[in-house]
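Asker: Here is a sequence together with a model predicted from it:
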Amino acid sequence: MSAMDEDRARRAMVSLRGLALGDGFGQRCLEAPGEVGPGGQWRLPEGRWRFTDDTEMACSVYAVLRGRGHVDQDALAAGFAARFDPGRGYGPATAGVLASVRAGGDWRELAGGLFGGAGSFGNGAAMRVAPLGAWFSDDVEEAARQAALSAAVTHTHPEGVAGAVAVAVGAAVAARREALGAPAFLDEVLAHVPAGEVSEGVRAARALLVVSDPVAVGRELGCGQRISAQDTVPFTLWCAAKHLDGFPAAVWETARAGGDADTTCAIVGGVVATRVPGGRLPQEWVSHGEPLPQWVV
């Protein structure tokens, strides 16, 4: 691996760890919502925070990048299928695709045939892609292109792809670690996201930066209740923009809105982790998180 790819791998691993912590934290908050308190009364959920399909799939994205330096769609599909664990909470459409790929099916036909040939616009491609954005933070256009390739393995609908592009670009911009205001952060995301509902949602999120209450913003934009890219990605990018340099606050505020909290917190965690000095995520959080699989570390 070249020195450049070693640097990329380090950035992506920090993002992956942040994604996994957000994922497990959000899932634990769904299981024990009473433990999520307001800003001045935060108390971390007790016990081990078990990660979900968000992290399992993100690990495969990272592994392909580390092994090949780019998205090889066949390798990514094979990795997703080989590591598919139904106990991690996969959505039924993706679970069906991966089970069929594992049995020898062609991922192109399976993903493209979902929902009458329209493809999936679920939030699954967006939830796993932040480490890819961190990997390509030195080339945001390439981050967008590679994100689209990674999405199409399971999500071929334009909005599903756009959701992945938006999150990857957000992670790439964040990982540059430049001083950046929230409006400028979302403006750069918008410059790379194809026109459509996800793009319009991110534009609405930018207008809502004047609002401080994530619950209110979640009601306006959606916070994953429909499990779609359209009602997940704009809210997560609002949360990341509002707390770009504060990992705990970003993930807590994301969880406060409810909805698909494991996925929204995974996305936000994967984006803002790249800004943590030295990649040192809060030890109190790390002590609760489920370790990443041995095959990826």
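Answerer: Great, that's in hand. Residues are numbered from 1 along each chain as shown.

Asker: Only C-alpha atoms from now on, for both contacts and neighbour counts.
Answerer: Will do.

Asker: if I pick residue 63, what's in contact with it?
Answerer: If you count contacts by CA atoms under 8 Å, 6 or more residues apart in numbering, residue 63 has them with residue 296.

Asker: Output the longest helix belonging to this structure.
Answerer: helix 3-31 (DSSP state H).

Asker: from the middle of its chain, how far away would that one be?
Answerer: Taking CA atoms, centre = their mean, to the nearest Å, one finds helix 3-31 lying 9 Å from the centre of the chain it belongs to.

Asker: buried set for that helix?
Answerer: Residues of helix 3-31 classed as buried: 5, 8-30 (neighbour count, 16 or more other CA atoms under 10 Å).

Asker: quick one: the closest residue to residue 141 other than its chain neighbours from residue 146, how far?
Answerer: Spatial nearest neighbour of residue 141, excluding adjacent residues (CA to CA, 6 or more residues apart in numbering): residue 192 at 7.3 Å. Residue 192 sits at a distance of 12 Å from residue 146 (criterion: CA to CA, to the nearest Å).

Asker: Name the residue in these two with the higher neighbour count.
Answerer: residue 146 (22 against 19; other CA atoms under 10 Å).

Asker: if I look at the more buried one, how far off is residue 249?
Answerer: 29 Å.

Asker: One more: residue 106?
Answerer: 42 Å.

Asker: Kindly report the same for residue 221.
Answerer: 20 Å.

Asker: Against that first model, consider the following:
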Amino acid sequence: MTHGSATLKALRDLSAGAHWALCGASGEFAAGSGAAMRVAPLAFMLDPEVENDRRVVRDVARITHRNEEAYAGAVAVIVAIRARARSSVRDLLDEAAAITPDSAVRDRLLELQTLRKSPATIATEFGNSGRVVDTVPLALYVARSNMSLSLETLLAEAAGLGGDTDTIAAIAGQISGAGVDCADLPWPRIQQIAEIAHVERGVNAFTRLLS
């Protein structure tokens, strides 16, 4: 089950009157990346090292994915974004693994942390499927390996890895974007987004909420 179908199931169940905590997909096929791909804004509001904040992250993941791996992936992404936003980041995979709960996602982060191979080689050797254990560690690896590249170049490389390209590129881009100056964003391409005005309204509302 992909993150798209898990979200569709949750929306259908909610519409039918089910409790939000019971709407998410469960079991092995719920170990998808939908929660990890959508939690980026929470990185600016929640600290995964605080118990109550972790509970919020778990609930956000649970809405669509009642699976501990999906939750672990969401935590890893939030930690990586917070780390990338700081000027003194040590190692994205190391920092994420230090806070991510015990899981296959954490094990993969630790395994990749010691490697210095190309992202393409990592994708081939470890997988680039839509399973969270593949997408999140790979996305963090891409972000760590390309910290000196422009965001546009990084996204192109992430998308070129194959597999679940939209998820891998989205997560890698969110992490890397946290450390990019606004002036260095690829504005010509951003302005080509069909509903960019709607996106900008959402961003402006969110930044007002933070201020």
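Answerer: On my side now, so go ahead. Owing to the predicted nature of the structure, the values given are computational and were not obtained by experimental measurement.

Asker: Superposed, how do the two chains score by TM?
Answerer: Scored by TM-score structural alignment, normalised by the length of structure 2, the superposition of the two chains gives a TM-score of 0.82; 197 aligned residues with a CA RMSD of 2.4 Å.

Asker: Residue 67 of structure 2 matches what in structure 1?
Answerer: Aligning on TM-score structural alignment places residue 67 of structure 2 opposite residue 157 in structure 1.

Asker: for residue 176 of structure 2, same thing?
Answerer: In structure 1, residue 176 of structure 2 lands on residue 272 (TM-score structural alignment).

Asker: For its match, what is the enclosing helix or strand?
Answerer: Using DSSP states H and E, the element containing residue 272 of structure 1 is helix 261-272.

Asker: Next SSE downstream of that helix?
Answerer: helix 283-286.

Asker: what does that next one correspond to over in structure 2?
Answerer: Against structure 2, helix 283-286 of structure 1 falls on residues 187-190 (TM-score structural alignment).

Asker: ok so, going back, read off where the longest helix of structure 1 ends up in structure 2.
Answerer: Counting by TM-score structural alignment, helix 3-31 of structure 1 has no counterpart in structure 2.

Asker: now the angle from that helix to helix 261-272?
Answerer: Comparing the axes of helix 3-31 of structure 1 and helix 261-272 via axes from the mean of the first three to the mean of the last three CA atoms, to 10 degrees yields an angle of 150 degrees.

Asker: Which helix or which strand is home to the equivalent of residue 43 of structure 2 over in structure 1?
Answerer: In structure 1, the residue matched to residue 43 of structure 2 (TM-score structural alignment) is residue 133. Element membership of residue 133 of structure 1 [criterion: DSSP H and E] is helix 130-135.

Asker: Give me the contacts around the next helix or strand along the chain from that helix.
Answerer: Per DSSP H and E, the first helix or strand lying C-terminal to helix 130-135 of structure 1 is helix 140-151. Helix 140-151 of structure 1 is contacted by residues 61, 70-71, 73, 76, 125-126, 129, 132-133, 135-137, 160-162, 164-166, 168-169, 172-173, 192-193 when judged by CA under 8 Å, 6+ apart.

Asker: Show me the residues you listed that map onto helices.
Answerer: Those of the contacts of helix 140-151 of structure 1 lying in helices (DSSP H): 61, 73, 76, 125-126, 132-133, 135, 160-162, 164-166, 168-169, 172-173.

Asker: If any of those residues are buried, give me the PyMOL selection for them.
Answerer: In PyMOL syntax, the buried subset of these is picked out as below (16+ other CA under 10 Å):
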select buried, resi 61+73+76+125+126+132+133+135+160+161+162+164+165+166+168+169+172+173
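
Asker: coming back round to it: give me the more crowded residue out of residue 221 and residue 249 of structure 1.
Answerer: In this view residue 221 of structure 1 and residue 249 are compared by other CA under 10 Å, and residue 221 has more residues nearby, 21 against 17.

Asker: Structure 2: which residue goes with the more buried one?
Answerer: Using TM-score structural alignment, residue 221 of structure 1 lines up with residue 126 in structure 2.
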